[in-house]
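Enquirer: have a look; sequence and predicted model below, questions after that.
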Amino acid sequence: MSKILTQDEIDALLRNVSATETVQVEEEAPTRPIHLYDFKHPDRISKDQLRALRTIHDAFARSFGTYLSGSLRTLVDINLLSIDQAAYSEYMLSLSVPSCIYIVSSAKLKGSVILEISTEFGLMVVDRLLGGTEARINTVRELTVIEQSIMSRVVDSALSTLSEAWRNVYDLGVYVESFESNPQFVQIAPASETAAVISFDIIIRDTSYPMNICFPYFVLDPLIQNLSNSWANVGTKRLKKREFEELYNRVRLTELPFTAQLGSTKLNMKDYLTLKVGDVIRLDQRTDDPLKVWVDGKVKFWGTPGISKKKRAIRIARRINNLEEIVHE
């Protein structure tokens, strides 16, 4: 029969084990940085391409801001906020109702692009062009057909500036295909399609207005194939003094058609067919009214007729204002 240990013997054995036992501590593995990755919406645009896109649209923001400052006769700053990649459906859900959504197309692109402008900004621009102040619009509503027509001049200039910013990469040649105020009726890409959303902030005095450009990936893909590190400096290149002088001289020597319109009228077909030598056609303009002066097909000045050195001449009275330019466009 085995011997039964007393309590004192058990305590002695435990003390010996504690004294001789060595505890091995495993070294912790070095921590590695963890990056979040969305397998549902993977990034399809590289960092270098995003950098080039930012440079291109920075140049667009500066040029378009300069145009708006001249048209609205006030200081306008446009800042590029971000370039995000998101599902097309997520972007459309973020838009408010009503919105100013311009569907932009090009004969050289596979699909369409969205130019979305704040409705408040659109109403403010219309009010400013018609002689009002840049006071903030308190009531947000859809743009009327007449307001859309006035706003189209600004949007066309924005698209022209955007095409110019992309000129060294791709000849966009974009134009407005249609206008929508409700995002639910805009479907230019599948809901799950990845889209690049380029966000801007238009600042006029103390008020800011958002503006976004949405490129579906299948539209942007042919464009970004031309983007590389070499395009990182697009829009930041400064002209040398000699190059600037050459461009300046070329512009000064450019010849433009310059005409003055004495007046106009409308004739029905019966009167037209009975016209003969000596008939007097009454115009819709008085003899003391100023004449429209056309430069390259656009009304730019008001003038008065006269004679200079035995030749018919016209004296420039004043430059037309923005409202008159819209009316006579």
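Expert: Perfect, thanks for sending it.
Enquirer: only C-alpha atoms from now on, for both contacts and neighbour counts.
Expert: OK.
Enquirer: at the geometric centre of the protein, which residue do we find?
Expert: A158 (5.7 Å; C-alpha atoms, centre = their mean).
Enquirer: I'd assumed I103 was in a strand, is it?
Expert: Yes: with DSSP: H, G, I helix; E, B strand; the rest coil as the criterion, I103 is assigned to a strand.
Enquirer: test my guess that it contacts S112.
Expert: Yes: the criterion here is C-alpha atoms under 8 Å, and I103 meets it with S112 at 6.5 Å.
Enquirer: these two - which one has more neighbours?
Expert: S112 (24 against 20; other C-alpha atoms under 10 Å).
Enquirer: any idea how far that one is from F301?
Expert: For S112, the distance to F301 (C-alpha to C-alpha, to the nearest Å) stands at 38 Å.
Enquirer: ok, and here's another one to check against it:
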Amino acid sequence: MADILDQDEIDALLSAISTGGIETTDEKPQVAAEVMETKEKVVQKYDFRRPDIVSKDQMRTLQMLHKTFCRHLTTSLSAYLRTIVEVNLVAVDQLTYGEFNMSLSNPTCINVFSMKPMEGRGVLEVNPVLVHSIIDRLLGGTGEPPSNLKPLTDIEQSIISKIVDIFLAGLAEAWKSIIEFHFRVEEREVNPQFVQIVAPGETVILISCEMRVGNISGIVSLCFPFVYLEPIMSSLNAQHWISSTQKKPTDDMRTSIKFQMSKSYMQVNTILGKSVLSIRQLLSLRKGDVVVLSQKVRDPLLTLVKGRNRFLTVPGILGKQKAVKIVSVIQDKIRKG
């Protein structure tokens, strides 16, 4: 337990402090200064040569669009190649065309495509390892790429063109909620230095997807120059994309639904009348007894469809079977449920 000072000891301590016999230090400001020194200012780098001209909301919409693109590719390519194909979105970036062009390997598989009704062209680049693996599979091989990659021959370009068409078809389907693109391959190239669709300093949107076929994987890159997408950038927002993806019923859909429903069966019951009996009366009923119903002879009967009041009918006979004839339809009661 700590010692407790008496009054004389307290007076002596105060006297020593006032005469300078005991040195004092102001630790609080020193501690505060140390805390301030340890705090580093958070500085975010900004490159004025590469301004971010695509907003975060537009980037998120592009991500959602191309996730849909990857799902389409996964389904289409798995069916075409008859093997398991996985395509996943890796990143959506904005950079200069020069940086994109310098990042490509040589040789590679480059497809320059037009995107009507918009002006300009885009680039689809498929990793050469992936391309040679797909060609080997299509020719009956195991899908192992060669150790020494060479530029594609004309025959190999022709074989891989069908895969490129599947890519562009999936891309058009993904963009359908924003604009009806009509993509078409305009030229093919193996050396990226020979492909100049815009000036090197122009901003482009780069879509990077990882594609795996069997044990072989590679990157598929899509490059869209911003200057050609600028007229539709206002439509690239989450609210517009979600509202446009909600399918509206068409005449064909309505016809199909009606056709399917027309083949369905529903139970129909007609109530002849009702009566209230006591337990004693109910137990005393015998064969030949008559139960008086609340329904009058000339009043129409109530006919139900799946337990809901639907028609007013009158009883009769049709051939050798009992039947009811509809005299009116109860519409209001159906709407009320």
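Expert: Looks like it arrived, so ask away. Everything numeric in this text was worked out from a predicted model, so none of it was measured.
Enquirer: overlay the chains and give the TM-score.
Expert: The TM-score (TM-score structural alignment, normalised by the length of the first structure) is 0.63; 237 aligned residues with a C-alpha RMSD of 3.4 Å.
Enquirer: matching residues in the first structure for stretch 129-137 of the second structure?
Expert: Stretch 129-137 of the second structure corresponds to residues 120-128 in the first structure, going by TM-score structural alignment.
Enquirer: thinking again about what came up before, which element is the residue nearest to the centre of the first structure on?
Expert: helix 145-165 (DSSP states H and E).
Enquirer: mean offset of the helix or strand that comes right after that helix relative to the second structure (after superposition)
Expert: As assigned by DSSP H and E, the chain's next helix or strand after helix 145-165 of the first structure is strand 175-180. When the second structure is overlaid, strand 175-180 of the first structure sits 0.4 Å from its aligned residues on average, using mean C-alpha distance after the TM-score superposition for the first structure.
Enquirer: how far away is F69 of the second structure from Y46 of the second structure?
Expert: Going from F69 of the second structure to Y46 of the second structure by C-alpha to C-alpha gives 31 Å.
Enquirer: more crowded one of the two?
Expert: F69 (24 against 9).
Enquirer: tell me the contacts of the more buried one?
Expert: 170-171, 173-174 (C-alpha atoms under 8 Å, 6 or more residues apart in numbering).
Enquirer: what does C209 of the second structure give?
Expert: C209 of the second structure is in contact with 70, 87-91, 219-221, counting by C-alpha under 8 Å, 6+ apart.
Enquirer: what helix or strand is the aligned partner of it in the first structure on?
Expert: For C209 of the second structure, the aligned residue in the first structure is F200 (criterion: TM-score structural alignment). Element membership of F200 of the first structure, judged by DSSP H and E, is strand 194-204.
Enquirer: so who does the aligned partner of N237 of the second structure in the first structure touch?
Expert: Mapped onto the first structure by TM-score structural alignment, N237 of the second structure lines up with S228. Neighbour list for S228 of the first structure: 48-49, 52 [criterion: C-alpha under 8 Å, 6+ apart].
Enquirer: just the ones of the contacts of C209 of the second structure in helices?
Expert: Counting by DSSP state H, the part of the contacts of C209 of the second structure found in helices is C70.
Enquirer: can I get the contacts of C209 of the second structure in CSV with distance to E125 of the second structure and neighbour count?
Expert: Shown next, in CSV, are the contacts of C209 of the second structure (distance: C-alpha to C-alpha, whole Å; neighbours: other C-alpha atoms under 10 Å):
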residue, distance to E125 of the second structure, neighbour count
C70, 15, 22
V87, 15, 23
N88, 16, 20
L89, 15, 20
V90, 15, 16
A91, 15, 13
I219, 8, 21
V220, 6, 22
S221, 5, 21
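Enquirer: out of the contacts of C209 of the second structure, the closest to P249 of the second structure would be?
Expert: P249 of the second structure lies nearest to C70 out of those, by C-alpha to C-alpha, at 26.0 Å.
Enquirer: what residue of the first structure takes the place of the closest one?
Expert: Using TM-score structural alignment, the partner of C70 of the second structure in the first structure is A61.
Enquirer: show me what contacts the residue lying closest to that match once chain neighbours are set aside?
Expert: Nearest non-adjacent residue to A61 of the first structure, counting by C-alpha to C-alpha, 6 or more residues apart in numbering: I78, 5.4 Å away. Shown in contact with I78 of the first structure (C-alpha under 8 Å, 6+ apart): 61-62, 64-65, 200-203.
Enquirer: same deal with E125 of the second structure?
Expert: Counted by C-alpha under 8 Å, 6+ apart, E125 of the second structure has contacts 108-111, 220-222.
Enquirer: report the buried members of those residues.
Expert: Neighbour counting by 16 or more other C-alpha atoms under 10 Å classes 108-111, 220-222 among the contacts of E125 of the second structure as buried.
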